[in-house]
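K.L.:
pasting a predicted model and its sequence here:
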Amino acid sequence: MALRKNKTKEKRAKQAIKYYKILRKAETISEEVISKAKSFEEQLKGAAFKRKTEEFLNLILKDKKSLDSILVDVFATGYLAIKEIYGITLHKVQIMGAYALHRGDVAEMKTGEGKTLTAVLPAYLNALEKKGVHIVTVNEYLSTRDAFNIGKIFHLLGLSVGSVLKEQSPDQKRKEYAKDITYLTNSELGFDYLRDNMVINIKDKMQQEFNYAIVDEVDSILIDESRTPLIISGGINVVEKEYHDVNNFVSTLLENDYIVDRETRQAFLTESGVLKAEKIFNIKNLYSYKNSLLVHLIFNSLQANYIYKLDVDYTVKEDQIILIDVFTGRLLEGRQFSEGLNQAIEAKENVTINPETKTLASITYQNLFRMYKKLSGMSGTAITEEEEFLDVYNMRVLQIPTDLPIIRKDKADVIYATKDAKFNGIVNKILQIHQTEQPILVGTRAVSESEELAKLLEAKDIKFEILNAKNHAREADIIAKAGQKNSITISTNMAGRGTDIKLGKGVKKLGGLFVLGTERNDARRIDDQLRGRSGRQGDIGMSQFYISLDDEVMQRSGLKKFQKFLKSIDQDPLESKSIARSIKSAQKKLEGLNYDYRKSIIEYDSVLNYQRIITYNQRNLILKAADFTNIIEQLLNNFLKNLSKLEKVFEKNTFSSKLYFVKLNHDFNLTLKEEDNLEIEQAEIIAKEVLSKKLKDKINNFIEANKFDVIDYIRKIFLFSIDMNWQKQLDQLDKLKSGIRYRQYAQKNPVQIYIQEADKLFNLYRAEINEQIITMLLNANPLNMNLKRQGEQKVKDLFVS
């Protein structure tokens, strides 16, 4: 154990030295950039910026110079362009952050340090390769705002700037993606990637290659949101009554009928709960394989009723369940829980139950962003997730120093025994501060908390602004005014707001912005994000958290030993270093559990990702193909080899050429001589010769029909088969993953079992595609195939049996 600790210390020491060297290099480069900018200042005015960009393009595209070789000159030009447009001179620390972003690392820069302008320099430099730069933000307000405001700088430099929005048509998006620099949200980037891999014509693709990305609020996007995959779904048949029946059963359970594991956020039936289920549903053994669907429905309903909370994890809007990002308080439009959990919550809230969906395409953020040749990000709080950034995305977290020292005072937590006592204390504190006219920002963990506090303040006839998932459209306007005298702003978590809180006139004399947190979060950095709203750019400010033993983190942290003591002091608050240490320890533990959960998602999705890449590469090959001769020949070879391995063509564990030919004759209406005692290779040669001729004859018939584009028709056959079977494969992998959670393996890792079984399914999936395409080509009737007349008629309708 001691040896392991020493090795860990040694490793950290080496990393610290390496990080120090990188920061020193960044500081040196920033000094060189400022010096170079001074020498450029007289010559770079107006149209000269565009001419300078043309010089850089020649160096990169014609002379094949590296980006690093011209970095100082390019950064200096960008530095002056910012000054030309907005009259802002970048600080040295901003150039250091820009260097970190160009390296493909995470630049941790505190709130108010100017991250938006920092991103201009690496975006400008990397755009010179003419392969596209994506600047990814958490919402469309920020992406459109930055594309317009920062776009002025890029336009001065002679670069094109785009902004991808959800409401745009594919044609509009294609134009925006083709720009040198494109601003967009993480969700639209992911969904467009999935949509691009469902098109049936190469010209319908919207995106270009994934070259370089700068991710704003990188911890929010790559860590927090990575727990929920992006899924494009299609409806399947479902019986609503089953969801309601199960919900009625689960909602009436007593406390001893189920157990809630707060650490893992899961709920399970106890023995008494199982007995009740068997009685209610009139079955003998709940866990019999025959009742696997019922077990699945009960498990989801338990989570819906006892884990997932209204106005915390989701809200109800216009008879629909809308997910809430628990870290930022934003609505996740277009997202839903998978595998029937969404339907279980709909039954709980008694809203319309939408059909349980079948996955048509999916990807996790981890695998989406790892496709970039170079990935970087920026955030005010990332260092606590450094290990995950390095392990998953191969990005270091470089802590960029602030331009001015942080003088904000972070006061010790105020601790109460109960939630009611805590809220009374919060209201009294708000009233006390408000009398001095000092602005207050109150950060709540959930929508329900913000609304509860709002009611208490309304009862006191106190004016305030509220920002949560239900009125997020005004967020920038509300946050921008939060630093004015007398203002009280109540908001759910502050991650990714992207708008500075600037202090109003005379506010500094009052002590700056007072940030009050109503609850600790699972992750320390979420608390730090809230604190960071005060004390920007050397401003004075103050922060403090109010907590109670009823809070979620306290309940999950095992701090019940303090409960009896705290209840003895009733309504009085307490400031305890011992409890503060326990809370910090609990947060670290929860961060570890959340990381383990995300790591598990990656482990499972890495299997799917391997299959996804092969499938999408095959699709792209088909989309680009101008001649299918070689593709069909390879497909036929693979089909015949796979056929020779099937049990159906073996007799007493020995290959039977007779059975091999019998199957081919039956499946493809052939008249092969059913010879016996041939070797596998001989049988394959004979079969290939006959099938090749039949396929060529069929294709010649297509050509003679002369009513349609034969290449386009064959392409549609391939794509139809790939897409149909890929959707089936995704569904089978979903079921496999879901089932493995309930299966026990002695001394075996469930992920390893999943990998093995998923591989078998993948081999069957590819074999099915090969056989299906051959069957479809051989059974096609050229008399029914005037595609131009038939328009959008599905490919499968063009075949006769």
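P.N.:
Looks like it arrived, so ask away.
K.L.:
only C-alpha atoms from now on, for both contacts and neighbour counts.
P.N.:
Fine.
K.L.:
what about stretch 263-277, distance to the chain center?
P.N.:
In terms of CA atoms, centre = their mean, to the nearest Å, the gap separating the centre of stretch 263-277 from the centre of its chain is 31 Å.
K.L.:
do stretch 704-722 as well
P.N.:
Relative to its chain's centre, stretch 704-722 lies at 36 Å (CA atoms, centre = their mean).
K.L.:
where along the stretch 351-500 of the chain do the strands fall?
P.N.:
Taking DSSP state E, counting those that start in this stretch as the test, the strands found in the stretch 351-500 of the chain are 357-363, 374-379, 397-399, 409-410, 414-416, 440-444, 465-467, 488-492.
K.L.:
which strands and helices lie in contact with the first one?
P.N.:
When contacts are defined as 3 or more CA pairs under 8 Å, 6 or more residues apart in numbering; DSSP states H and E, strand 357-363 sits against helix 186-196, strand 230-235, helix 710-740.
K.L.:
would you turn these into TSV with distance to G377 and mean neighbour count?
P.N.:
Shown next, in TSV, are the helices and strands packed on strand 357-363 (distance: least, CA to CA, whole Å; neighbours: other CA atoms under 10 Å):
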stretch	distance to G377	mean neighbour count
helix 186-196	12	19
strand 230-235	20	17
helix 710-740	31	18
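K.L.:
so for A412, which of the ones you listed sits nearest?
P.N.:
Nearest to A412 among the helices and strands packed on strand 357-363 is helix 186-196 (36.1 Å), distances taken as CA to CA.
K.L.:
so what touches the helix or strand following the closest one?
P.N.:
Next helix or strand after helix 186-196 toward the C-terminus (DSSP states H and E): strand 212-216. Residues from elsewhere that reach strand 212-216 (CA atoms under 8 Å, 6 or more residues apart in numbering): 101, 119, 123, 126, 132-138, 221, 372-379, 496.
K.L.:
quick one on the thing from earlier: dump the strands of the stretch 351-500 of the chain to TSV, plus distance to G517 and mean neighbour count.
P.N.:
Converted to TSV, the strands of the stretch 351-500 of the chain look like this (distance: least, CA to CA, whole Å; neighbours: other CA under 10 Å):
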stretch	distance to G517	mean neighbour count
strand 357-363	35	21
strand 374-379	20	26
strand 397-399	25	24
strand 409-410	11	16
strand 414-416	10	23
strand 440-444	5	26
strand 465-467	14	21
strand 488-492	10	26
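K.L.:
to S543, which of those lies closest?
P.N.:
Counting by CA to CA, S543 lies closest to strand 409-410 out of the strands of the stretch 351-500 of the chain; the figure is 4.8 Å.
K.L.:
against that first model, consider the following:
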Amino acid sequence: MRAWIRRFLQRPGTLDLAPYRRLLGPIGEREDAVRELDDAGLSAAAGKLRRDDGRELDRAEVIELCALGREAARRQLGERPFDVQLLGVQALLSGRVAEMATGEGKTLTAAIAAAGYALRGRRVHVLTVNDYLARRDAEWMEPIYTQLGVTVGWVGQSSTQEQRRDAYSRDITYVAVNEAGFDYLRDGLCGSEDERVQPEPGVAIVDEADSVMVDEARVPLVLAGTVEPEGAGDPKLVRVIGSLRKDLHYETDADDRNVHLTELGSQVVEKALGIDLYDADNFSRLAAVNTALHAHALLHKDIDYIVRDGKVQLISESRGRVHLRQRWPDGLQAAVEAKETVAQTESGEVLDSITMQGFLRRYPVLAGMTGTAVAVGEQLREFYQLEIAAIPPNVPCVREDEEDRLYATLERKEDALVAEIAEQHAKGRPVLVGTLDVSESERLAKRLLAAEVPCVVLNAKNDAEEAAIIAEAGCHGAVTVSTQMAGRGTDIRLGGRDAADHERVAGLGGLYVIGSGRYDSSRLDGQLRGRAGRQGDPGGSVFFTSLQDELVQHYGKDEIPAVEDSSEVLTDSGAQLAVDHAQRVAEGVVMEIHRNTWRYHQLIEHQRALLKQYREQVLTTDVALEELEKSAPDRVAELRESVSEEVLAAVARQIELHHIDRRWAEHLAFLTDLREGIHLHALARQNPLDEFHRAAVPAFNRLRSEVRERTAETLEKAEVTEDGIDLGASGLRKPSSTWTYVVHDNPFGDEAQRAIGSVVAMLRGKRRRR
């Protein structure tokens, strides 16, 4: 009872681990017998667990799997899984999210659980956050899988279609979650079963589950097809917008989320372009002006994006890494590219898209692991129906987490930050500094060099060297300045990669983690702190904050007490409460955006599921021909006299698949336009979500009948021979190329703010006309 009460107070809302702990004794008792087996005997024992019915492992089988997995890891990797790792295995096998601290062996834990699912005939995807981890973990764990008699493969961005198909055919596939989602979207447009690479989903084990399932839950994965570039990237327009000045030609709101032209700004733009911006015939030009203005005023180099290799590359807010395939909606992307004078990338229309949350919920069995799950337990339960199993560390954490050092101004904070880093470096203690963005990391690095403190910078610009940099971050005297990426998935060992200097560094207090400011989420603060103190090592952490930090200014400005500007640490409890309050407000805003966004996407995902189910019927049966026999019976009878039944069925299938895909793309475009303006209904005291459903449901209900009509119309006019049909000649042209990317769901900020901003802008224009 005492242990239960302690668990409840420390980890509220988490599962009781007692049922899992009861199996540790029997697993340990089985260990000696398993160790006596030779390699063939070990593989044969694992083979006895194999079933093709997908049934869950029972108690005795879980014990056997853990004993065999422990021995396979000892033989193949020289690592014997700890008891706490076997608790994690059981949590994953139960479809839970296992919270395991940094350095506790999540990769090995996931491997044993994945093998357990695979032995029951379930196809397993281990979803990682990037290609590097997918390949590293697959190759690292492969000897264990081979020993247990299951196959493994991995998929990366550069994988060919055949390599993807081969990797997905294995029992277990390691793949970055974005890449798995893109493969799903591409498969959804296949014209034949042979073109698909990804089988039906079975089990997903999500690495860094908090980042993937919460931070990026509302991020849509997009499949696009080529169209003409949009006007926001017009060089002349960009030059005009680039000449405008804040507070003179344009103004932004307090949060820098919305921007609008002043009366003078509108006059300058109209004169330069030679048009009346507010004329009804110039609506598209006005939209391009607003997009270019957003790129100029609200998107900043080395904060929102970087320019590398002649390309604009977006920085993931949740990971601090470059998203190689992330972009803004095409008009905004083109505007930023023109602003930075780099080659404009192809624009495109959306052929299909799905949110990360929608993609993950397709898996019948979903599990995950991360170092910070409890903090997002509410979201995991609400959006995924997942419970948290908080796994204790193998060795208690002895890291010393200090109170924030709070200063009145940014300047005072940065002076103190540089002085602290220099002091720790002089002692030889390794320091990892977590900054908020690329720009800040580079500014701090310059100040450290000026103070004669050598440092290594890890940010989105050199993310390819991430593993190598992080591996040496625990060396004696090392100073590493990093953005939020901070090496998730890679351990920082005291004394360097080989831990040769471990005792010397441990004697100095271990790795010292310093945050240059609070993140928008306390969970992200915890992730940064968690880089130190792995596996019972000594370590420390502290955050330097100021009342001028962006977080405080945006979310807690009204709570800031009057304080004197001093180089000393502020001890006013009210000042610290202002920082804490700002972070809580930020967390609440993010949670509400997530909840609100999913309310819209829930309907879209439901409609997608219905349409994909019907598309699968068309792809795998002759239902298209059966429908045409009803809607175009004379034409079908005519074609039966000149072509075989097989050719006719194939032609009907090709035509209907094309129109299904075409109408779905049109429907997505309609929903996007609908949602862009739906919050204007709030101004009329209507429920925006109800109004969205009121328009979206009838539109979808008409979709299938319109597909049938178009299919019949095409067949009436098409030339069909024994060789089939030329879709292009029949006017059914597909995009000349397709590509995938990730896009911010609300690039212009909160919808309500945007609605109000649009109305204000409209009223300004009308007032100016008078």
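P.N.:
Cool, the structure landed. Keep in mind that what you see is a predicted model, and the values were worked out from it rather than measured.
K.L.:
do you know which of the helices and strands packed on strand 357-363 of structure 1 lies nearest G541 of structure 1?
P.N.:
Taking CA to CA, helix 186-196 is the member of those nearest to G541 of structure 1, at 32.5 Å.
K.L.:
what's the matching range in structure 2 for that closest one?
P.N.:
Residues 177-187 of structure 2 are matched to helix 186-196 of structure 1 when aligned by TM-score structural alignment.
K.L.:
do the same with stretch 547-555 of structure 1
P.N.:
With TM-score structural alignment applied, stretch 547-555 of structure 1 matches the range 545-553 in structure 2.
K.L.:
measure that stretch end to end?
P.N.:
Start-to-end span of stretch 545-553 of structure 2 (CA to CA, to the nearest Å) is 12 Å.
K.L.:
for stretch 95-109 of structure 1, same thing?
P.N.:
Start-to-end span of stretch 95-109 of structure 1 (CA to CA) is 11 Å.
K.L.:
what residues does it touch?
P.N.:
Contacts for stretch 95-109 of structure 1 (CA under 8 Å, 6+ apart): 23, 26-27, 29-30, 33, 75, 115, 118-122, 126, 214, 218, 374-383, 395-402.
K.L.:
mark which of those residues are buried, thanks.
P.N.:
23, 26-27, 29-30, 33, 75, 115, 118-122, 126, 214, 218, 374-383, 395-402 (16 or more other CA atoms under 10 Å).
K.L.:
center of structure 2, which residue is that?
P.N.:
Taking CA atoms, centre = their mean as the criterion, E216 is the residue nearest the geometric centre of structure 2, at 3.7 Å.
K.L.:
ok, L456 of structure 1 - contacts?
P.N.:
V427.
K.L.:
rerun at 10 Å
P.N.:
Neighbour list for L456 of structure 1: 423-424, 426-427, 462 [criterion: CA atoms under 10 Å, 6 or more residues apart in numbering].
K.L.:
can you say which of the residues you listed are buried?
P.N.:
Buried by 16+ other CA under 10 Å: 423, 426, out of those.
K.L.:
check the offset of the top helix by length along structure 1 from the chain's centre.
P.N.:
Ranked by residue count, the top helix of structure 1 under DSSP state H comes out as helix 577-624. Mean C-alpha position of helix 577-624 of structure 1 versus that of the full chain (CA atoms, centre = their mean) differs by 10 Å.
K.L.:
mean per-residue distance, that helix versus structure 2.
P.N.:
Here the mean offset of helix 577-624 of structure 1 against structure 2 after fitting is 1.8 Å, by mean CA distance after the TM-score superposition for structure 1.
K.L.:
now do that helix against helix 710-740, angle only.
P.N.:
Per axes from the mean of the first three to the mean of the last three CA atoms, to 10 degrees, the angle that helix 577-624 of structure 1 makes with helix 710-740 is 150 degrees.
K.L.:
which SSE is immediately downstream of helix 577-624 of structure 1?
P.N.:
The C-terminal neighbour of helix 577-624 of structure 1 among helices and strands, as given by DSSP H and E, is helix 629-643.
K.L.:
tell me the angle that next one makes with helix 577-624.
P.N.:
Using the same axes, to 10 degrees: helix 629-643 of structure 1 against helix 577-624 is 120 degrees.
K.L.:
by contact count, what packs against helix 629-643 of structure 1?
P.N.:
Other elements packing on helix 629-643 of structure 1 under the criterion 3 or more CA pairs under 10 Å, 6 or more residues apart in numbering; DSSP states H and E are helix 657-668, helix 680-705, helix 750-779.
K.L.:
what are the buried residues along the longest one?
P.N.:
Put plainly, it is helix 750-779 of structure 1. For helix 750-779 of structure 1, by 16+ other CA under 10 Å, it's 750-751, 754-755, 758, 761-762, 765-774, 776-779.
K.L.:
how far out from the middle of the chain is that helix?
P.N.:
Using CA atoms, centre = their mean, the mean C-alpha position of helix 750-779 of structure 1 is found 28 Å from that of the whole chain.
K.L.:
same thing with stretch 209-222 of structure 2?
P.N.:
Mean-position distance between stretch 209-222 of structure 2 and its chain equals 4 Å (CA atoms, centre = their mean).
K.L.:
could you do stretch 529-549 of structure 2 as well?
P.N.:
The answer for stretch 529-549 of structure 2 is 25 Å, by CA atoms, centre = their mean.
K.L.:
now swap in stretch 113-133 of structure 2 and tell me
P.N.:
Mean-position distance between stretch 113-133 of structure 2 and its chain equals 18 Å (CA atoms, centre = their mean).
K.L.:
which stretch of structure 1 is it matched to in the alignment?
P.N.:
Mapped onto structure 1 using TM-score structural alignment, stretch 113-133 of structure 2 covers residues 122-142.
K.L.:
endpoints of that stretch, how far apart?
P.N.:
Distance across stretch 122-142 of structure 1, first residue to last, is 19 Å (CA to CA).
K.L.:
what of stretch 381-394 of structure 1?
P.N.:
End-to-end distance (CA to CA), stretch 381-394 of structure 1: 18 Å.
K.L.:
buried stuff in it?
P.N.:
Neighbour counts over stretch 381-394 of structure 1 (16+ other CA under 10 Å) mark 381-383, 385, 388-389, 392-394 as buried.
K.L.:
which residues in structure 2 does it align to?
P.N.:
Using TM-score structural alignment, stretch 381-394 of structure 1 lines up with residues 372-385 of structure 2.
K.L.:
which non-adjacent residue is nearest S43 of structure 2?
P.N.:
Here the nearest residue to S43 of structure 2 in space, its sequence neighbours aside, is L148; by CA to CA, 6 or more residues apart in numbering that works out to 5.2 Å.
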